[in-house]
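Colleague: what follows is a predicted structure for the sequence shown.
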Amino acid sequence: MDPILHISRLSGGYLPGKPILRDLEITVGQGEMVGLIGLNGAGKSTTIKHILGLLKPQEGSVRIRNRTLEEDPLGYRSSYSFVPESPELYDDLTIEEHLELTAMAYDIPKEAFKERAGRLMREFQMEPKRKSFPGQLSKGMKQKVMIMNAFLVEPALYVIDEPFLGLDPLAMRSLLDIMADFKSRGASFLICSHILATIERYCDRFVVLHQGRILAQGTLEELRQQTGLSDATLDELFYELVRRNPA
């Protein structure tokens, strides 16, 4: 079976002839959760921008469900949801209207929208705020709105960048529970996070990105074998991999 996300020999960046990313090979299978980890400036955000189609590969390709953005723009974009690190909302739309706009954009049937939106509102304890505008919300609440919009769509792939920033402990638990539930139903996830202890418990595999290249990737046990640290945590493995490959 083809992977849901397949990044093949990807090199790219912001300036022609000056790639930040070099020869990346990353796959995310159906029902798989993969953690993309690295220092600040390692190339994680640049990788995400290539997946979203905001940057065009200088070499290689990015495929979601075996299609590129150029081959099928509508099919490609409808196959993923993205949760950014910093929430971006429309000032003149309420929380409820943000969800309604997303439902219209993705052609979600009315009854399905009501069921999904109601469930997400309850899960993230946002029902009392459904008529509120972004200016009336805390940063954590705004992040909840971004998360609810992403999970409303129920696509094949979720790309999530630092999802836990600004969330209270209860909201973090709700997000992790929802990710685990959707994963059990076949959804795929690529997650960037600096909270390694958390994603260690939830991700199936990890990709360690450093200076635009992949240092290592695999399951926790495979990373332990690659480093020779048989009982190391993900945090310890990451530290050791970066220590062995200084700038």
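Modeller: Everything's here; your move.
Colleague: please make it C-alpha for all contacts and neighbour counts, starting now.
Modeller: Will do.
Colleague: and stretch 124-144, how far from the chain's centre?
Modeller: 21 Å (Cα atoms, centre = their mean, to the nearest Å).
Colleague: what's the burial count for Pro73?
Modeller: The burial count assigned to Pro73 is 12, neighbours taken as other Cα atoms under 10 Å.
Colleague: and the one 4 residues further on, by the same measure?
Modeller: When counting by other Cα under 10 Å, one arrives at 17 neighbours for Arg77.
Colleague: show me the contacts for the residue lying closest to Val28 once chain neighbours are set aside.
Modeller: Sequence neighbours aside, Leu5 is the residue nearest to Val28 in space, at 5.0 Å (criterion: Cα to Cα, 6 or more residues apart in numbering). Contact analysis of Leu5 by Cα atoms under 8 Å, 6 or more residues apart in numbering lists 26-29, 62-66, 157.
Colleague: so which residues of the protein form strands?
Modeller: 5-12, 21-28, 33-37, 59-64, 80-83, 157-161, 188-192, 205-210, 213-218 (DSSP state E).
Colleague: go through stretch 99-107 and flag the buried ones.
Modeller: 99-100, 102-103 (16 or more other Cα atoms under 10 Å).
Colleague: which one of those residues is nearest Lys139?
Modeller: Leu99 (17.6 Å; Cα to Cα).
Colleague: before we go on, here's another structure to hold up against the first:
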Amino acid sequence: MNLTVSSSVYLQFNNISKHYGDIQALKDVSFDIRQTEILGLIGPNVLHHGKILSVPHRKQQMFYLPDGIMPYSELPVSRVLEFFSRLFGVQAHRMNTVITQLGLEPTLGKKVKALSKGFNRRYLLAVALLSTQPLLILDEPFDGLDLRQMLGVIDILKQTSSRGRTLLLSIHQLADAQRICDRFILLDGGKLLGMGTLEALRTKAGITEGGLEEVFLALT
């Protein structure tokens, strides 16, 4: 794999191929991430996205939040968020803002392991938002959230992008991806089907209207 950095393209992944046993997770996949955009990794099997995100590269430039984790599960939420705030050099008012944005006040005295799925997702997102790396990579950021919560998180992530951070989101639900992403990477069977804006993908698929679902079906 080759990885380059430029002024307009934040990161560029060239010719990624990954095998796990007999399974080829990625086959000669190339894509770029542009500065301050929200880029979505889309495909029928979210594990494919994890294969891309697990490829070693410049970790000091990114914060990667994988799906299905519960760090520091025996500690209260407040202590964990205070720890990460100190780790990232974030002031208390910023931590309090993130807590308020994500509605985490009812959880601060609870142990992480006692959180519901939705609150655990928001707790993890809080850790990600407290990080300071310019590239934020989130695996299934809306998992466990109801519609109102998801729309709130979408607004927060769009604000994060507008303040200068670049976001790469692995999203399984096509409708959710369409709500937030500027561009999309469509994957199927480890192969790259297409990359670009919804309009560009429609053109590639040979259709004049429809959303990501229609594009995906037309390309597969």
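Modeller: Alright, I've got the coordinates. Source: prediction; values computed, not measured.
Colleague: thinking again about what came up before, which of the contacts of Leu5 of structure 1 does structure 2 keep?
Modeller: Among the contacts of Leu5 of structure 1, the contacts conserved in structure 2 (both residues aligned by TM-score structural alignment, their matches' Cα atoms under 8 Å) are 27-29.
Colleague: out of the contacts of Leu5 of structure 1, who's the most crowded?
Modeller: Leu157 leads the contacts of Leu5 of structure 1 on contacts (other Cα under 10 Å) with 27 neighbours.
Colleague: in this structure Lys51 of structure 2 contacts Lys18, no?
Modeller: Yes. Between Lys51 of structure 2 and Lys18 there is a contact under Cα atoms under 8 Å: 7.3 Å.
Colleague: shared neighbours, these two?
Modeller: The contact lists of Lys51 of structure 2 and Lys18 share 25-26, where a contact means Cα under 8 Å, 6+ apart.
Colleague: the lengthiest helix in structure 2 aligns to what range in structure 1?
Modeller: Identified as the longest helix of structure 2 according to DSSP state H is helix 147-162. Aligned using TM-score structural alignment, helix 147-162 of structure 2 spans residues 169-184 in structure 1.
Colleague: can you list the buried residues in the matching stretch?
Modeller: 171-172, 174-176, 179-180, 182-183.
Colleague: what comes into contact with it?
Modeller: In contact with stretch 169-184 of structure 1 (Cα under 8 Å, 6+ apart) are residues 31-33, 123-124, 144, 164, 189, 202.
Colleague: mind doing that once more with 6 Å?
Modeller: Gly31 (Cα atoms under 6 Å, 6 or more residues apart in numbering).
Colleague: now swap in stretch 106-120 of structure 2 and tell me
Modeller: 73-78, 144-145.
Colleague: could you give me the residues in structure 1 that it aligns onto?
Modeller: Against structure 1, stretch 106-120 of structure 2 falls on residues 128-142 (TM-score structural alignment).
Colleague: mind listing what's buried in the matching stretch?
Modeller: Here stretch 128-142 of structure 1 shows 129-130, 132-134, 139-142 as buried, counting by 16+ other Cα under 10 Å.
Colleague: any idea which of those residues is closest to Ser193 of structure 1?
Modeller: Nearest member of those to Ser193 of structure 1, counting by Cα to Cα, is Gly140, at 16.4 Å.
Colleague: sorry, back to before: superposed on structure 2, where does the match of helix 147-162 of structure 2 end up, distance-wise?
Modeller: In the superposition with structure 2, the average deviation recorded for stretch 169-184 of structure 1 is 1.3 Å (mean Cα distance after the TM-score superposition for structure 1).
Colleague: now that stretch: how far from the chain's centre is it?
Modeller: On Cα atoms, centre = their mean, the centre of stretch 169-184 of structure 1 falls 13 Å from that of its chain.
Colleague: ok, now stretch 210-229 of structure 1?
Modeller: With Cα atoms, centre = their mean, you get 20 Å for stretch 210-229 of structure 1.
Colleague: give me the contact list for it.
Modeller: Contacts for stretch 210-229 of structure 1 (Cα under 6 Å, 6+ apart): 20-22, 38, 42-43, 205-209, 230.
Colleague: quick check: it aligns to which part of structure 2?
Modeller: Taking TM-score structural alignment, stretch 210-229 of structure 1 hits residues 188-207 over in structure 2.
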